[in-house]
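J.: just to be clear, the model below is a prediction. Sequence and coordinates:
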Amino acid sequence: MSEATASLPATAAGVKRRDGAAGDRIFYWIVLGCGLFVLVALFAAAFSMVWDGFLAFRTFGFGFLTGMEWDPVAQRFSGLVPIYGTLVTSALAMIIGVPVSLGIAVFITEVAPRSIRGPIGGAIELLAGIPSIIYGMWGLFTFAPFMSDYVQPVLIDWLGPIPVIGALFSGAPLGIGMLTSGIVLAIMIIPFVSSVMRDVFLVVPAQLKESAYALGSTKWEVVRDIVIPHTRTAVVGGIFLGLGRALGETMAVTFVLGNTHNIAVSLMEPGTSIAATLANEFAEASDDLYRSSLSALGLILFVVTFIVLAVAKLMLVRMARQRGE
C-alpha cells in the first residue's frame, strides 16, 4: 500500500511531462505556421504580379522600364514616368520629414517639460491614425490652394532666376504637383518616424546622459554624442520604415500629384506615381494588355520597396557588426 502511494507522484510527474511535451509541440507548429504564412503571402503576391504582368514585359520588353509613353488608346505603355514620380515624391518626403521627425523626438525626450510630453505624444499618435484619404482631401481642398496663393509664387520669384536651382522651381503656381505631394507625404510619415525615434531615445541609459551633463556637455552635445550614436541602428530602421510608407502611399498622392504622365524637372509641375496610376486606372483597364501593364507597375513598386527594405536591413546588420553586436 505504501509503495503504491509512493509511486503516485512519479506517475503524475510523468503524465505532466508528456502533457507539457505535447503542448510544446502544438505551440511549435502554431507559431511555425504563423511564420510560414508571412512567406507564403509574400511569394503569392509576388507570383501573382509576375504572372499578371508577364504579358506587358513580353510585349514591350526592357522598354517598359525606360519609355515615357502611356497611351491606353494606342495600346502603348511604359513605366518610367510613374517610377520617376514615385522616387521624387518619396525623396522629397524624406528630405522634409526626417529632420522634422528628429526634432520632434529630441524635443519630447530631452527638452520639453514633462507636463507637455504626454499631449504632444498623443497628438503624434493621433496623426498616425488619420486615414490617408483624409490627408488627400485636406491636401486638395486646403493645402493646394495655400501653396498656389502663398508658397509657390514666392519660390518661383526668389529661386526661379537662380541658374541651377531655378529649374526646380520654374513654371506656374498650380498648387498641385510634385512639391505639394512631397510635403503631404512628409506630414504623413512624420508620426511614424518620430514615434520610433522617441521610443528609442527614451531607452538610452540615464547614466550615460547624466555623465555627459556632469562633464559639462550641453543638451545639443548630449543628443549629438550620446543619444543619436547609441540609438542609430533603430533610428535608421525608423527612417526606412517611413520611406516604405512613402513609396506605397496611394490616396493622398492621387489627390495632390496631378496625375499627368509627363516628366518635368520642375517640382511645381504635376506628375504621377505608381500607386496613383494604379488607383486611377485599374477600374478602367478594359483589355488584357492594359491590365497587365498596371500589374507590371505593381510588380515594379513591389521590387523597389523590397530593395529599399533589403538595403535597410543590410545597413542595420553592418552597423550592428561595427558596434560588436
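T.: It's in.

J.: all contacts plus neighbour counts: C-alpha atoms, from now on.
T.: Noted.

J.: burial of residue 102, as a residue count?
T.: As a burial measure, residue 102 scores 20 neighbours (other CA atoms under 10 Å).

J.: and the gap between residue 82 and residue 18?
T.: 59 Å (CA to CA, to the nearest Å).

J.: neighbour count winner among the two?
T.: Counted by other CA under 10 Å, residue 82 and residue 18 do not tie: residue 82 has more neighbours, with 27 against 12.

J.: what packs against the host helix or strand of the more buried one?
T.: In the assignment (DSSP states H and E), residue 82 maps to helix 80-106. Contacts defined by 3 or more CA pairs under 8 Å, 6 or more residues apart in numbering; DSSP states H and E place helix 80-106 against helix 63-66, helix 178-202, helix 228-248, helix 274-281.

J.: deepest of these, which one?
T.: Highest mean neighbour count of the helices and strands packed on helix 80-106: helix 178-202, a mean of 24 (counted as mean count of other CA atoms under 10 Å).

J.: included below, for side-by-side comparison, is a second structure:
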Amino acid sequence: MHATVSSNAPTTARAEEAARNARDTRNDRLFGGLLKACALLVLVSLIGAAASTLWLGRDAFATFGWGFLTSSEWDPSNNRYGALVPVMGTVTTALIALIFAVPVSFGIALFLTEIAPSWLRGPVSSAIELLAGIPSIIYGMWGLFIFAPFVATTIKPWLMNNFSADPPDGQVSWLVTHVPFIAKFFSSEYPFFGAGVLTAGLVLAVMIIPFISSVMREVFQTVPTRLKESAYALGSSTWEVVWDIVVPYTRTAVIGGIFLGLGRALGETMAVAFVLGNTFKFTPSILETGSSIASTIANQFGEAEGLQKSALMAIAFLLFVVTFIVLMIARLMLRRLASKEGS
C-alpha cells in the first residue's frame, strides 16, 4: 500500500508542474497579447486620425491640387483657400520658440543639477512643474494682455530701429546698410501693435521651457558621479565638466527632449490664437501678424461648412505631415548620434 502511494507521488507532482507550466504559458500569452493590443491601439488611433482628416479634406485637395500647398490666399467669401500661411506660421513660431527655449532650458537644468544649493533645488523644480501644469489659455491671456503690450512698446521698436529698413527714428542702422536682406525679417506696417509671429513664438517658448528643462534635468542626473568627480580632480572647471562629460553622455536624450518640446509647440492652439493676430498675409517678417494651423482651425471651424470645412480638415492633415517630418528628422539625428557613439 505504501509502495503504491509513493510511486504515484512523482507522477502527481509532474502532472501539477505540467498544469502550472501550461497555465503560466497561457497567462504569458494573454499578457503579451494585451500589451500588443495597447501598442497597436496607439498606432491605429494615429493612422485613423490622419486618414480621417485626409478623407474629410479630399475636396480641398481635389479642388486646388498642389496649389493648395503653395497658395497664401484664404478667402471664404470666394471659396479660395491655400495652406501656405498657416503652415509657415506653425513652423516659424515653433522654431522661434526653440531658439529661445533651448538655451534657457539648458541653463535651468545645469543650474539645478550642478550649481544650485540643495535648499534651492526644490522650490525651482516645483516652479517648473507648476509652469508645465498651467492651461494654455492662461498663457494666451497673459500673452495678449501683458506680454503683447510690452512687445509693442519695448521689443518691437528696438528691433525695428536696429534691423528695419524703415525704422521709427528715421535712421537706418549700420547692420541693415551692409546686410540689407535682414530688414525683411524685421519690417512691420503697424509698429505699435504687439501681436505677431515673434510674440507667439516667445509665448510658446515660455510654455515649452518646463518640458524641455525637466527632461534635461532628469537626464543630467543620470551622469555617473564618478565621471564628474574624476574630471574635477584633474582640474576641469564646471563648464569643462558640463561640455566634455555631461553633454556627450546625455546628448541623445537631450535632443529627444528638445523635439518633445518642438512637438508641443507645433500643436499648440489657444495660446497662439490669442497672440498671433490670425491674418492670412504671407510675409517673411516675424514682426507681422500671421496664422497657424491650429489657430486657424480653432477660429473658423465652428462656422465653416462645405469647401471651407474641407480646407480646414486638409490643413489638419498637413499638421500631421509636418509633425511626422519633424519626428523623422529627430529619429535620423538620434540614429546618427547612436552610430557615432557605437564607433
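T.: Alright, I've got the coordinates. If you're wondering where the values come from, they're calculated on a predicted model, not measured in any experiment.

J.: sorry, back to before: in the second structure, what stretch matches the helix holding residue 82 of the first structure?
T.: Under TM-score structural alignment, helix 80-106 of the first structure corresponds to residues 84-110 of the second structure.

J.: try stretch 228-240 of the first structure
T.: On the second structure, the counterpart of stretch 228-240 of the first structure by TM-score structural alignment is residues 247-259.

J.: one more: stretch 204-213 of the first structure?
T.: Aligned using TM-score structural alignment, stretch 204-213 of the first structure spans residues 223-232 in the second structure.

J.: residue 265 of the first structure and residue 181 of the first structure, how far apart?
T.: For residue 265 of the first structure, the distance to residue 181 of the first structure equals 15 Å [CA to CA].

J.: give me the nearest residue to the residue mapped onto residue 192 of the first structure from the second structure, chain neighbours excluded.
T.: Using TM-score structural alignment as the criterion, residue 192 of the first structure maps onto residue 211 of the second structure. Closest residue to residue 211 of the second structure apart from its sequence neighbours, by CA to CA, 6 or more residues apart in numbering: residue 261 at 6.2 Å.

J.: how about the one you found, what does it touch?
T.: Going by CA atoms under 8 Å, 6 or more residues apart in numbering, residue 261 of the second structure touches 98, 208-209, 211-212.

J.: switch to 7 Å and redo it
T.: When contacts are counted by CA atoms under 7 Å, 6 or more residues apart in numbering, residue 261 of the second structure touches 208, 211-212.

J.: residue 71 of the first structure touches residue 79, doesn't it?
T.: No: checked against CA atoms under 7 Å, the pair residue 71 of the first structure and residue 79 is beyond contact range at 11.4 Å.

J.: now the strands for the second structure?
T.: 74-75, 80-81 (DSSP state E).

J.: ok now the last one, how far from the chain's centre?
T.: Centroid separation for strand 80-81 of the second structure versus its chain: 28 Å, with CA atoms, centre = their mean, to the nearest Å.

J.: quick one: that strand to the first structure mean distance?
T.: Superposed on the first structure, strand 80-81 of the second structure shows a mean distance to its aligned partners of 0.4 Å (mean CA distance after the TM-score superposition for the first structure).

J.: could you do the first one as well?
T.: Between strand 74-75 of the second structure and its aligned stretch in the first structure, the superposed structures give an average distance of 0.4 Å (mean CA distance after the TM-score superposition for the first structure).

J.: which outside residues touch that strand?
T.: So strand 74-75 of the second structure is in contact with 80-82, 280, going by CA under 7 Å, 6+ apart.

J.: tell me which residues in the helix holding residue 82 of the first structure are buried?
T.: 80-94, 96-98, 100-102, 104-106 (16 or more other CA atoms under 10 Å).

J.: got it, and stretch 19-29 of the first structure?
T.: For stretch 19-29 of the first structure, a neighbour-count test (16+ other CA under 10 Å) marks nothing as buried.

J.: against the second structure, where does it fall?
T.: Stretch 19-29 of the first structure lines up with residues 23-33 of the second structure when matched by TM-score structural alignment.

J.: with stretch 293-313 of the first structure instead?
T.: Mapped onto the second structure using TM-score structural alignment, stretch 293-313 of the first structure spans residues 311-331.

J.: residues making contact with the matching stretch?
T.: 50, 53-54, 56-57, 60, 81, 83, 259, 263, 293, 297.

J.: how far does it sit from the chain's center?
T.: Once both centres are worked out by CA atoms, centre = their mean, stretch 311-331 of the second structure turns out to sit 12 Å from its chain's centre.

J.: relative to residue 291 of the first structure, how far out is the alignment partner in the first structure of residue 302 of the second structure?
T.: Matched across to the first structure, residue 302 of the second structure falls on residue 283, judged by TM-score structural alignment. In this view, residue 283 of the first structure and residue 291 of the first structure are 9 Å apart by CA to CA.

J.: higher neighbour count, these two?
T.: Taking other CA under 10 Å, residue 283 of the first structure and residue 291 do not tie; residue 291 has more neighbours (21 against 9).

J.: count the residues that sit near residue 138 of the second structure.
T.: 12.

J.: counterpart of it over in the first structure?
T.: Under the alignment (TM-score structural alignment), residue 138 of the second structure pairs with residue 134 in the first structure.

J.: could I get the contacting residues of the nearest residue to that match once chain neighbours are set aside?
T.: Excluding the flanking residues, the one nearest residue 134 of the first structure by CA to CA, 6+ apart is residue 252, at 7.6 Å. Shown in contact with residue 252 of the first structure (CA under 7 Å, 6+ apart): 132-133, 135-136.

J.: counterpart of residue 252 of the first structure over in the second structure?
T.: Under the alignment (TM-score structural alignment), residue 252 of the first structure maps onto residue 271 of the second structure.

J.: closest to residue 275 of the second structure among the contacts of stretch 311-331 of the second structure?
T.: Distance to residue 275 of the second structure across these (CA to CA) is lowest for residue 293, with 14.0 Å.

J.: surely that closest one touches residue 88?
T.: No: taking contacts as CA under 7 Å, residue 293 of the second structure lies outside contact range of residue 88: 8.9 Å.
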